[in-house]
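> pasting a predicted model and its sequence here:
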Amino acid sequence: MRHTVKVLHMTTLHHPLDPRIYYKQCASLKRAGYDVTLLAPVPTNTEEGEVPFEPLPKYSNRWKGLLFGTVRAYFRAKKQKADIYHIHDPELLPVGWLLKNKRNHVIYDIHEDYETGIVQRQYFTRPVRQLIASVYKKVEAFCTRRMELILAEKYYLEKYPQGLCVLNYPILQEKLTGIDRSFHQADGLLYTGNVTKDRGAVQHAALPALDESLQVHLYGYCPESLAAEMKQRAGTHEGRLHLHGEGRYVPKAEIDAAYAQSGWLAGIALFPPSEHYMKKELTKFFEYMAAGLPVICSDYPKWQTFMDTYQCGICVNPDSEGDIRDAINYLRQNPEEAKTMGERGRKAVQNYLNWGHEEKKLTNLYDRLNGIEAGEYSDN
């Protein structure tokens, strides 16, 4: 029976209420009858929901967390004696390798293209980054030989053809999918997700200067140093740049409440050129679509194809003020077309780009690992 199968999800890097980990995967498995616990750094003010926590201490220093947090995670996890260990961070690969034995299963959930991401980080010189990425690739290949792989993005199949795509599509919520949007006199641009330079912080900070009536809202963790830089970039227009996650984690409920508000003109994702993101279908695309919002995003070929397929947004050169202004003006001057774009996107999410379909793939994998008869199993 499913309820006898003990599952431990593990993260030392993500927030314990990370939507993919907690609200999607852990909650879905719990509802499916699995005995699920989440091992994670848990702030004292985090309320425990349907999935219980196995708390880890949270380290303010990233390197201490990498060393001591990982060691603590291993010993806490080992005591759990789980049937399935599901790890969500690359630093937990050695932990997963140590935990694996003949009586259990270990799943590595690949949230990011870490090899490419390491090369693009600016912490070290490029040769050092390339060396670290090469070492990571070898460690990953060794540690995952006896692991199941879950992939958050379709293109990761290029690197991990043995993996199972469980995509980060949104959970359908009637309070969002039922909104009747009006784009007449809309003046708000909405961004959700962590705020970083490679996710367009500089480009988004420049938006208020394009039009005196624009209000730009970003919901997601933004380091205080970057927030100061963005405000300086906005200059005299700083009052219309709203950073709702300055120095703090923004919970899912707050982001959902933002989506439910009226007055939005579009969801935005003006990312600068980046190999790390140009092949990804951003989670925020699907969330904007679910909320009935048209999308204004960078003109990566993959993103252009996505927008052409679903006819739900406009792609622009993220460094061209003219392109961005034209897109904003088009939506403003054509409110009915903006509404139609939003409805096309919402319909696509309601029909197939939603967590309900991905949930089945996740539970089918778990059932298969435990010899439980399940529905049709899909590997993409």
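Nice, I can see it.

> hey, let's count contacts and neighbours off CA atoms from now on
Fine.

> which residues in the stretch 51-200 of the chain form strands?
In the stretch 51-200 of the chain, the strands defined using DSSP state E, counting those that start in this stretch lie at 53-56, 84-87, 105-110, 148-151, 164-165, 188-192.

> quick one: distance of the longest one to the chain centre.
So that's strand 105-110. Here strand 105-110 shows a centroid-to-chain-centroid distance of 17 Å under the convention Cα atoms, centre = their mean, to the nearest Å.

> from the contact counts, what lies against that strand?
strand 84-87, helix 93-99, strand 148-151 (3 or more Cα pairs under 8 Å, 6 or more residues apart in numbering; DSSP states H and E).

> still on that earlier bit, okay, the strands of the stretch 51-200 of the chain in CSV with distance to Thr340 next?
Listed next are these as CSV, based on distance: least, Cα to Cα, whole Å:
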stretch, distance to Thr340
strand 53-56, 43
strand 84-87, 40
strand 105-110, 35
strand 148-151, 32
strand 164-165, 30
strand 188-192, 17
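
> want to compare, so here's the second one:
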Amino acid sequence: MKKKIKLFAATTLHRADDHRIYHKEICSLLNDYDVTLLCSEDKIPKEFTSAINIEAIKSEESKLSRIKMILRIVRRLLREKNSIVIFHDFELIYAILLLRVFAGSNIYIFDMHEDYPSQILISKKIPILFLPLLSLFLMFSEMLLLPLFDWLFVADGFLEKKYGDMMNLRITAIYNFPEFTEIKRHVKSESELNLVYAGGIYFERGLKELVEIASRLKNSKLHLFGRTYTKMENDYLEEALKKNSNLIYHGLTPYDDLMKILPSMDIGLVMMKPNKKFRRNISVKQFDYMLSGIPVIIQKGLVSFVKDYENGFNVSSVEDAVSRINNLTAKDSARMSDNAISLIKEKYNWEYESKKIKSALEYLIILKGVSELQELHQDCQEKHL
């Protein structure tokens, strides 16, 4: 058996069973690499059964705990040579300073999940007076430290262009598309429509709009999967549930369980407000709806993979959404369902994104010439001939 190159995925903020990091990225690399996940000890669910080695990084309840955790990850990685390291949280960007000097034979990749300097400007956890200064600090950190990485993965084409124009970096957009699997179709009710929203249940994500849609529709039910984040949102939801018998709250539901339920629904809703926080973020739920074979209704102004009359509708208001729902025929719904599944199968699926990751890693192995593992190095060269 050929020796595999070691690959470390490091995170301080994400759970060990995070769907993108573990179930997609890590699992797609298992056959080719010896993968280890470095993760905060309090982010490892007790019931989680992993196919890889997970090393728990000690965490503490103190103001310096995050800094200490970064240093512990650095100390662990200093023992490695000729390995691949993928960082998944912005704070880990600072680890590259020590690692590039003292463990320079490794390949380092930063997986940027969002536009951090822009997102910090709309944070509600930090006093507003400090936000511009903090955003500038993050921008300076990126300009200084990102060039020290061998490759940059970003969440979408917007970030790929932004950082491609700003810096001369190797950069690839890795979209968080779903893994394509054949979904068992459900026999759906002809007497009522079942609408669904899955995700964070709070005002910015369209909680009031969802409740209003439910209140205006007859012969329909709106199913909510997720959780509220504030007492105000929780109180609003509880009051809405009392007033609307067709509004059904299922609470926070594991992803695998949710994907078994979605095919029984008729329409999936994405009603986030197209503000600074969401207008450039891609809602992955539109892909989960499409994979499940249900038409998508999405708010205009968001990054949409929905084409009107093909796999759903882009709507400008609650009134527009209600009108689209009321006028949707069974024939059109069936056609959109087939189109949605075809789009995921042929275009918007994780298989294509995982190939981008594998190609980047293989290119870097060839470029850096991981000397201790010549067999895999030779395999990668042969793939690119």
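Noted; the coordinates are in hand. Keep in mind the model is a prediction, meaning the values are calculated, not measured.

> circling back: Phe271 of the first structure is nearest to which of the helices and strands packed on strand 105-110 of the first structure?
strand 148-151 (22.3 Å; Cα to Cα).

> picking that back up, the helices and strands packed on strand 105-110 of the first structure: which one's closest to Glu238 of the first structure?
strand 148-151 (38.7 Å).

> off-centre distance for the closest one?
16 Å.

> do stretch 377-385 of the second structure as well
31 Å.

> list the buried residues of it.
Using 16 or more other Cα atoms under 10 Å as the test for burial, stretch 377-385 of the second structure gives His377, Cys380.

> for Tyr108 of the first structure, give me its contacts.
By Cα atoms under 8 Å, 6 or more residues apart in numbering, the contact set of Tyr108 of the first structure is His86, Ile87, His88, Asp89, Leu93, Thr144, Met147, Glu148, Leu149, Ile150.

> how about Tyr219 of the first structure?
So, once contact is read as Cα under 8 Å, 6+ apart, Tyr219 of the first structure ends up touching Leu190, Tyr191, Thr192, Gly193, Asn194, Leu243, His244, Gly245, Val250, Ile255.

> corresponding residue for it in the second structure?
The equivalent of Tyr219 of the first structure in the second structure is Phe225 (alignment by TM-score structural alignment).

> so Glu160 of the second structure makes contact with Ile171?
Yes. Using Cα atoms under 8 Å, Glu160 of the second structure makes contact with Ile171 at a distance of 6.5 Å.

> now the residue of the second structure positioned farthest from its centre, nearest residue through space, not along the chain?
Most distant residue from the mean C-alpha position of the second structure: Ser191, 35.5 Å away (Cα atoms, centre = their mean). Leaving aside its chain neighbours, Ser191 of the second structure sits nearest to Asn219 (7.0 Å; criterion: Cα to Cα, 6 or more residues apart in numbering).

> correct me, but the one you found touches Glu192?
Yes. Using Cα under 8 Å, Asn219 of the second structure is in contact with Glu192, at 4.8 Å.

> who has more neighbours out of those two?
When Asn219 of the second structure and Glu192 are compared for neighbours, Glu192 comes out ahead with 12 against 9, by other Cα atoms under 10 Å.

> Leu270 of the first structure touches Tyr300, doesn't it?
No. In this structure, Leu270 of the first structure is not within contact of Tyr300 by Cα under 8 Å, at 10.2 Å.
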